[in-house]
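> I would like the atomic coordinates for the input below:
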Amino acid sequence: MISTDATTRRHVLAAIACGLLPPRAGGADTTQGVGRKFNASGTAMPFRGNTIIIPLDSGSAAATLMGSLHDALADSPIARQLALLPVSSFHMTVFEGVNDHERTPANWPAALPTDTPIDTVTQYATHMLASAPFDYPQPIVMRATGLKITARGIGLRVTGFDHAQETAIRRLRDEIATRLAIHRPNHARYGFHMSLAYTIAPLPPRAASRTQAHINTLLAEAVQQQRPLPLGAPRFCTFDDMLAFKPLAPLPRQT
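Okay, here's the model as predicted:
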């Protein structure tokens, strides 16, 4: 069970991410991600778009594991260099839709001009996704493979629990890409993950190394024992920033 102190820490970090608390003290240096999804004080910036994700159900194995990692990062020596995401936003992305910052042909439906308003693209995608059911397992089962702290951000790396699960979710991505006519160059290389935080200031090397070692210890058992992380149905969602995802509809599934 999550302690009251742990819950309080989560609320504090979420408040910082929302800009409800004073900015972090410290250097003015920025990182690659600053100015796009978050600013240097940890406030979420406007970032509108749509996506297909699997939200993590409260109390699930995946949510519990992510919660423990979130708490460890909140207590870590690099906490003030991070914009930790609220627990309520935790998810695994199945397929990236579109957003206002990446209006290029490779990141946009081929049938629509790249200056099409986001709301119009969402209507188009809703229609295309609902036109026929998809073939995917329930539950979709993943397993953790590790976590790496980077200058861009932090996320739990996951993969299909076995070959059949990995093949099924990759096939689902292929079908969605075909249906939406979005064909990114890195489509086949996409690494599944569950985001925990964005880096908003340079990471002190020693502090980052200590944090990485602690996280590796926390994850060791789950990774080595290949513990299953069952997930629910993918959902088509919209977002205004990285703090919350509004579900529009579950991805239709063949029965």
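> every contact and neighbour count from this point should use C-alpha atoms.
Noted.
> report the buried residues of whichever strand or helix holds Ser209.
Ser209 belongs to helix 205-224 when elements are defined using DSSP states H and E. Of the residues in helix 205-224, those buried under the neighbour-count criterion (16 or more other CA atoms under 10 Å) are 208, 211-212, 214-215, 219, 222-223.
> what's the following helix or strand after that helix?
Heading C-terminal from helix 205-224 (DSSP H and E), you reach strand 229-231.
> so how far is the helix or strand just after that next one off the chain centroid?
Of the helices and strands lying after strand 229-231 in sequence (DSSP H and E), the nearest is strand 235-241. Its chain's average C-alpha position is 11 Å from that of strand 235-241, according to CA atoms, centre = their mean, to the nearest Å.
> how about this one, so we can line them up?
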Amino acid sequence: MPLIRNGSGTSEENEHDGGGGMIAATSASFQHDCQTKLAAQEGVSQEAYPRWITQKFEPDGRLLPFPGSTIICPLSPESALHRALLRLYSDLQGTEFASLYAMLPPTSWHMTMFEGVSDKIRKPGLWPESLALDAPLESCTTLFKQKLRDFDLRTEPPFRMAIYGFEPLEDGIALRVVPASPSEERRLRQLRDRLSTLLGTRYPGHDHYSFHVSVSYMLRYLNKQQYKDIWSFLQG
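Model prediction:
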């Protein structure tokens, strides 16, 4: 079963052996989507920092506590994808724009199966409907453990994913992965639906959640030239 990661750094359930595959270049249509999003951002008022800075990281890149529970599929260190990401990781650290990002350690690389909860984000839909919004995080963790203890996956890992390209450079650098077939898409979406019903949370965009593997978080907003330079680097 996918691994359940909680804010204490421990985990429940069994580890999933992530699939492999080399990083592929994005399609022309996906690259166009990213360029369109960048153009739409120009002239729009922004916060001082990208959304996860001051929540997951300090502006200087230091890690902040971000307690909660998330259901993830760890990326196997034995996979071809992990080896390819290690090369990207090393290359990124040697670039002139390395200071723009907080790099995630390779031991943390994973694909999120279901978002779960965060102690810092308590809103209807993002917090179990059976708990008060001010309930202690420990109560939520206990509830999740109870509900997941006898949960039947109805489907067995591994989950077969294909590389689609890189996500738009909005929160950081992340590899977008998609189910490898229509049947794989159905079983992943159905599993997410069942987890949502079981745990009592449903994030906006649940039906169209974009599976991904994050490599770094952006510490500050990119200007147009930085965006182009980094995007060009990722395509190289």
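> can you get me a residue count around the residue opposite Pro158 of structure 2 in structure 1 once aligned?
Structural alignment places Pro158 of structure 2 opposite Pro139 in structure 1 (criterion: TM-score structural alignment). Using other CA atoms under 10 Å, the number of residues around Pro139 of structure 1 comes to 12.
> farthest pair in the buried residues of helix 205-224 of structure 1?
Taking CA to CA, the two most distant members of the buried residues of helix 205-224 of structure 1 are Ala208 and Ala222; they sit 21.6 Å apart.
> so can I have a markdown table of the buried residues of helix 205-224 of structure 1 showing distance to Gln123 of structure 1?
Output for the buried residues of helix 205-224 of structure 1, formatted as a markdown table (distance: CA to CA, whole Å):
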| residue | distance to Gln123 of structure 1 |
| --- | --- |
| Ala208 | 43 |
| Thr211 | 43 |
| Gln212 | 42 |
| His214 | 44 |
| Ile215 | 41 |
| Leu219 | 40 |
| Ala222 | 40 |
| Val223 | 40 |
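> so Ser76 of structure 1 sits in a helix?
No - checked against DSSP: H, G, I helix; E, B strand; the rest coil, Ser76 of structure 1 lies outside a helix; its state is coil.
> that one: neighbouring residues, count only.
Here the neighbour count serves as a burial measure; for Ser76 of structure 1 (other CA under 10 Å) it reads 17.
> for it, give me its contacts.
If you count contacts by CA atoms under 8 Å, 6 or more residues apart in numbering, Ser76 of structure 1 has them with Thr211.
> distance check, it against Arg210 of structure 1.
From Ser76 of structure 1 across to Arg210 of structure 1, the span is 9 Å (CA to CA, to the nearest Å).
> repeat that for Lys37 of structure 1.
Computed as CA to CA, the Lys37 of structure 1 to Arg210 of structure 1 distance reads 26 Å.
> show me where structure 2 has its strands.
Chain-ordered strands for structure 2, with DSSP state E as the definition, fall at 3-6, 11-12, 68-74, 101-103, 110-118, 161-166, 172-179, 212-218.
> for the counterpart of Gly153 of structure 1 in structure 2, give me its contacts.
The equivalent of Gly153 of structure 1 in structure 2 is Gly172 (alignment by TM-score structural alignment). Taking CA under 8 Å, 6+ apart as the definition of contact, the neighbours of Gly172 of structure 2 are 101, 214-218.
> likewise Ser214 of structure 2?
Counting by CA under 8 Å, 6+ apart, Ser214 of structure 2 touches 104, 109-111, 172-175.
> and it, what's its match in structure 1?
Matched to structure 1 by TM-score structural alignment, Ser214 of structure 2 sits across from Ser195.
> go on, Met113 of structure 2?
Pairing criterion TM-score structural alignment: the partner of Met113 of structure 2 within structure 1 is identified as Val94.
> what about its match, distance to Pro250 of structure 1?
12 Å.
> kindly report the same for Val141 of structure 1.
As for Val141 of structure 1, its distance to Pro250 of structure 1 is 17 Å (criterion: CA to CA).
> quick one: which of these two has more around it?
A count of neighbours by other CA under 10 Å puts Val141 above the other of Val141 of structure 1 and Pro250, at 22 against 17.
> next, the contact list for the nearest residue to the more buried one once chain neighbours are set aside, please.
In space, and not counting its chain neighbours, Val141 of structure 1 is closest to Pro230: 4.3 Å by CA to CA, 6 or more residues apart in numbering. Each residue near Pro230 of structure 1 by CA under 8 Å, 6+ apart is listed here: 60-62, 139-142.
> what is the neighbour count of Arg62 of structure 2?
Under the criterion other CA under 10 Å, the count of neighbours that Arg62 of structure 2 has is 11.
> also Ile118 of structure 1?
Here the count is done by other CA under 10 Å, and Ile118 of structure 1 has 17 residues near it.
> check the contact between it and Gly49; I expect there is one.
Yes - assessed by CA atoms under 8 Å, Ile118 of structure 1 is found in contact with Gly49 at 6.2 Å.
> between these two, what contacts are shared?
Applying CA under 8 Å, 6+ apart, one finds that Ile118 of structure 1 and Gly49 are jointly contacted by 98-100.
> returning to what we had before: now the contacts of Pro230 of structure 1 in JSON lines, with distance to Ala181 of structure 1?
Written out in JSON lines, the entries for the contacts of Pro230 of structure 1 read as follows (distance: CA to CA, whole Å):
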{"residue": "Ser60", "distance to Ala181 of structure 1": "33"}
{"residue": "Ala61", "distance to Ala181 of structure 1": "34"}
{"residue": "Ala62", "distance to Ala181 of structure 1": "31"}
{"residue": "Pro139", "distance to Ala181 of structure 1": "26"}
{"residue": "Ile140", "distance to Ala181 of structure 1": "24"}
{"residue": "Val141", "distance to Ala181 of structure 1": "27"}
{"residue": "Met142", "distance to Ala181 of structure 1": "26"}
